[in-house]
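>>> okay, here's the prediction I keep looking at, along with the sequence it came from:
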Amino acid sequence: MVLFTHPIRKDVTRIAWPVLAEMLLGSLFSMIDMMMLGRMKDTAAAAASVAAVGITNQPLFIGLALVQSLNVGGTAMVARFIGSKQLHKVENTVKHVILLNLVLFAIPLSLLGFIFTNQIMTFMGAYADTVEIGNLYFKIIMLGFIFQALNFSLAACLRGAGDTRLPMKVNLGVNFLNVFGNAVLIYGLFGFPQLGIIGAGISTSLSHLLASFILFSYIFKGKSIVSLSLSSFQFRKDTMYNLARIGIPASLEQISLRLGIVLFARIVASLGTVTFAAHQICLSILGLSFNPGQAFGIAASALVGQSLGAEKPSKAQEYAQETRKIGSVVSSCIALLFFLFGPQIVGLYTRDPEIISSASLALKVIALVQPFQSSQLILAGGLRGAGDTFWPLVATFIGVLGIRVVLSYVFVVIFGFGLVGAWMAVFLDQLARWFLVYTRFQTGKWKYVALR
């Protein structure tokens, strides 16, 4: 009961639980999607399909990371304006975020992915069987990317205002329909053709389109804290300055992160299709464990931004510290499950004993990552909510490019540690990032970042 009556904890859980529920169930839906592909009757096609999804996810995530860099600015600005009662500035900020993301990232990157599909997949280290089976899937996913980017932008602005329930309801609803659509189109149920991985791509892209329609319908009808109208767009230099000041370091952080992940994926891909399929299963499971840190990090961003907007820096620090405590407990419980029940969890994805053995051993290393990963995600979320995006950039650059990529090459290629060696490098990367972000947070300098 104390968790829900303490005022700080009550605010944290009010904002964090819808995000956590959305992310956990969204990750479970994503895991189910991969399980469906991994358990197709043709085991060779199943392994190639899982690997193709993993290969496709990397450039897709780069695009989403760039979108999110502008969204970080949108979340911080909306939170500040809500906290300082400058509600008249919120709508125009949201319009800036949406239009800039469409023009700078969503549309251009979608076209590039559609046109240069084979070249991108080959660069990512895909083998010929993976490119052949994943080509059309990649094209379909990149068309859906435009709507996915829109959804991310709207959700980020809503969360900055503390409205985490609307994105949760919409995403859970369309994800449920996506899982159903995947089953129908992958396996050819109810008279539909059996499309395999192509069916998964069609269902996923249609779900993003549906989510965009629902979100915009709610917002235009004024059913949320953040509302939009068809009034003319007013370009504002101060808004652009704030988005650039917050967004440029955030975008560089995301570029560093995704570049590092791409290089990391290429190193693991050198181990072969079966091992890379095991790696993708580990990444899918890891996505589940990221969720508490990300959810409480989003809560920290909103609450820190609103507190600083209301000129209450000490309260902002309380919010950040409380979100870290709760999020870390949740992540540690998930870590324990990974450590104890790795083979059983991996067995949900595949029947291949080699993949199960390799992935479940890597899961034990992933379990050790959890406390440091959760802490750095939450504190970095607090820093971003304050508009302090430079130090998360430094931490990511050093951790991912300086430690993860270099050590994974050493452990995998030189020492021959295999998949476990790759995940040992991830553990050391997360440890370094936690140390740098925690050190910056302890200085308290983030409390004095000013926005126009």
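Yes, it's here.
>>> going forward, measure contacts and count neighbours with C-alpha atoms only.
Fine.
>>> farthest from the middle of the protein: give me that residue.
residue 191 (34.8 Å; C-alpha atoms, centre = their mean).
>>> so how far is residue 185 from it?
Look at residue 191 and residue 185: by C-alpha to C-alpha, to the nearest Å, they are 10 Å apart.
>>> how about the helices in the stretch 351-452 of the chain?
In the stretch 351-452 of the chain, the segments counted as helices under DSSP state H, counting those that start in this stretch are 353-385, 390-396, 406-409, 418-443.
>>> please identify the buried residues of the third one?
Of the residues in helix 406-409, those with enough neighbours to count as buried (16 or more other C-alpha atoms under 10 Å) are 407-409.
>>> now do it: which elements does it pack against?
Packing partners of helix 406-409 (3 or more C-alpha pairs under 8 Å, 6 or more residues apart in numbering; DSSP states H and E): helix 237-269, helix 418-443.
>>> for the last one, which positions count as buried?
For helix 418-443, a neighbour-count test (16+ other C-alpha under 10 Å) marks 418-434, 436-438, 440-441 as buried.
>>> now do that helix and helix 353-385, the angle between them.
Helix 418-443 and helix 353-385 are oriented at 10 degrees to each other (axes from the mean of the first three to the mean of the last three C-alpha atoms, to 10 degrees).
>>> next up, a structure to set beside the first:
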Amino acid sequence: MTTNISKQSIVKMSWPIFVEVFLQMLVSNVDQFMISQYSQDSVGAIGNGVQVMNIIIILLTVMSTATTILIAQYLGAKNQEKISETCAVSLLINGVFSLIASILLLLFNQELFVWMQVPTEILADTCTYLRIVAYGILFQGLYFSFVACFRGYSLMKTTMGVSIVMNLFNILGNWILIYGFWIIPPMGVAGVAISTNISKILGLIIIFILFKKYLGIKISKQHLFPLPWNLIKRMLSISIPTGGEALSYQLSQTTIMKMVNVFGLVVITTKVYVYIIVMFAYMYSLAISAAMQIVVGYLVGADKFNEVTQKVWYTVRIALIAGTGITSIFYLCSDTIFSIFTNDPEVLALGKTILFIEIFLETGRAVNIVLVRALQASGDIKTPVSVGIICMWTIAVGCAYFFGIVMEMGLAGIWIGMMLDECLRAIIFIYRWKSGAWRTKKLV
């Protein structure tokens, strides 16, 4: 990478990442869209199941991120043996975690959803969905490990291609299994879950074949026995801080989902639809912030702190324009957009109200996404985690409960609580960045 990194380079770097982020988010959204054509109640069932699965995916993704970082470092040091050891340990850790998560969800899925106050009308379907997808967690965990290895070698197009195949197969599987085809009867929610698992198995098979063919990494039991505790500790030292903020967010959202479930199926369905829609509003912020993180890491390592600040604020402006601009368009065209999923007038009216609040929420979220990654890239890792955990649980969850439940404002009150959390954290991170404290946190 050259020292003359232009503003345009960040945008150019963001597009391949955007495609991959889009594909990652597409799976659950396609599931919920296709099931909405089969049954409106089933949308809430899958929405609750996806909320739980997102926590598992976050944990697997975080561990895989540590794998990518270490492989990239060892690749630079030309230490092939350590690369093989890192891949083996990643597969072991993700495999063990996936098995434990799968067993727990299979044993306690109903108790979990009763705690989340899932309505009795959709409780059975919700449990069915989670039980089936729980069997696929192991395949997903191993898949993430192999993907991390490819990313360590900067082979992003390969993993993107596998994602495309998985998504296309998932859509085909949904079409056949949800509605039925030939001798296959309509399966509804169960069909979505089965299709998801089959696409995960297919993805794992393809990525494993490509791994053996192109990377040439040899993995053996010698890399695991005796257990390389130093490498395991190193992976965890990277994973735990960087994953704390994301995990806290998912857990707080699960708690908020419990509040939403109190208000019945119309509110649950509206919330799920809004989530699907607004993902497209902040998706590009995720992509451009990931590209910026690479640039910031490079510039911090070169002690070019003034250039770092310029790149960060440039990225913040782009994310703000993209996030608030897209959300504003969604608000103005809300009836048309929601009609893709439903014609229920209650959902259309409530959805429009939520999207108005979402405009202000996205203002804070755009700033947070960029500045959190900037702080992490500069070495200031603890600040995003501590601020995130405190604000998400006191402001997002606390205010959502106060406005939504106590003040009886319903879903609008819950959204106001989440909006206040995003905006407050944005103010704190802006102050933190402007203070320059991150300049003393350099890792190398």
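Great, that's in hand. Since this is a predicted model, take the numbers as computed values, not measurements.
>>> TM-score for this pair?
Once superposed, the chains reach a TM-score of 0.88 (TM-score structural alignment, normalised by the length of the second structure), with 436 aligned residues with a C-alpha RMSD of 2.8 Å.
>>> still on that earlier bit, among the helices and strands packed on helix 406-409 of the first structure, which comes closest to residue 450 of the first structure?
helix 237-269 (9.4 Å; C-alpha to C-alpha).
>>> give me the mean deviation of that closest one from the second structure.
Average distance, helix 237-269 of the first structure versus aligned residues of the second structure after superposition (mean C-alpha distance after the TM-score superposition for the first structure): 2.5 Å.
>>> check which residues of that helix are buried.
Buried, per 16+ other C-alpha under 10 Å, within helix 237-269 of the first structure: 239-240, 242-269.
>>> who are the packing partners of it?
Helix 237-269 of the first structure packs on helix 43-83, helix 90-101, helix 273-309, helix 390-396, helix 406-409, helix 418-443, going by 3+ C-alpha pairs under 8 Å, 6+ apart.
>>> roughly how far does the residue farthest from the centre of the first structure sit from residue 216 of the first structure?
33 Å.
>>> check residue 299 of the first structure too.
23 Å.
>>> in the first structure, what sits opposite residue 204 of the second structure in the alignment?
The equivalent of residue 204 of the second structure in the first structure is residue 212 (alignment by TM-score structural alignment).
>>> list the contacts of residue 162 of the second structure.
If a contact means C-alpha atoms under 8 Å, 6 or more residues apart in numbering, then residue 162 of the second structure has 203, 206-207 as its contacts.
>>> and if you look at residue 13 of the second structure?
288, 291.
>>> ok, back up a step: so the match of residue 204 of the second structure is in contact with residue 147, correct?
Yes. Assessed by C-alpha atoms under 8 Å, residue 212 of the first structure is found in contact with residue 147 at 6.1 Å.
>>> related to what we said a few turns ago, make TSV from the helices of the stretch 351-452 of the first structure and add distance to residue 98 of the first structure to it.
Below are these laid out as TSV (distance: least, C-alpha to C-alpha, whole Å):
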stretch	distance to residue 98 of the first structure
helix 353-385	19
helix 390-396	23
helix 406-409	36
helix 418-443	29
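>>> of all those, which one comes closest to residue 280 of the first structure?
helix 353-385 (9.0 Å).
>>> how much does that closest one stray from the second structure?
Mean for helix 353-385 of the first structure is 1.9 Å (mean C-alpha distance after the TM-score superposition for the first structure).
>>> for that helix, buried residues please.
355-356, 358-385.
>>> and the helices and strands packed on helix 406-409 of the first structure as JSON lines, adding distance to residue 135 of the first structure?
Shown next, in JSON lines, are these (distance: least, C-alpha to C-alpha, whole Å):
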{"stretch": "helix 237-269", "distance to residue 135 of the first structure": "18"}
{"stretch": "helix 418-443", "distance to residue 135 of the first structure": "26"}
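>>> the aligned partner of residue 137 of the second structure in the first structure is in what secondary structure piece?
Matched by TM-score structural alignment, residue 137 of the second structure corresponds to residue 145 in the first structure. Following DSSP states H and E, one finds residue 145 of the first structure within helix 128-160.
>>> part of a strand, is residue 117 of the second structure?
No. Read with DSSP: H, G, I helix; E, B strand; the rest coil, residue 117 of the second structure is coil and lies in no strand.
>>> against the first structure, where does stretch 412-431 of the second structure fall?
Going by TM-score structural alignment, stretch 412-431 of the second structure sits over residues 420-439 in the first structure.
>>> returning to that earlier point: so between residue 299 and residue 216 of the first structure, which is more surrounded?
Neighbour count, other C-alpha atoms under 10 Å: between residue 299 of the first structure and residue 216, residue 299 has more, with 33 against 16.
>>> what does stretch 93-107 of the first structure contact?
Under C-alpha under 8 Å, 6+ apart, the answer for stretch 93-107 of the first structure is 63, 66-67, 70-71, 74, 77-78, 145-146, 149-150, 153-154, 157, 228, 233, 235, 239-240.
>>> for PyMOL, what selects the buried ones among those residues?
To isolate the buried members of the contacts of stretch 93-107 of the first structure in PyMOL, using 16+ other C-alpha under 10 Å:
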select buried, resi 63+66+67+70+71+74+77+78+145+146+149+150+153+154+157+228+239+240
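>>> what's the closest non-adjacent residue to the most centrally placed residue in the second structure?
The residue lying closest to the centre of the second structure (C-alpha atoms, centre = their mean) is residue 58, at 6.1 Å. Closest residue in space to residue 58 of the second structure, ignoring its immediate chain neighbours: residue 247 at 6.4 Å, by C-alpha to C-alpha, 6 or more residues apart in numbering.
>>> in stretch 104-122 of the second structure, which residues are buried?
105-106, 109-110, 113, 116-119, 122.
>>> next: stretch 213-228 of the second structure.
In stretch 213-228 of the second structure, counting by 16+ other C-alpha under 10 Å, buried: 217, 219, 223.
>>> got the end-to-end distance for that stretch?
Note: stretch 213-228 of the second structure ends 26 Å apart using C-alpha to C-alpha.
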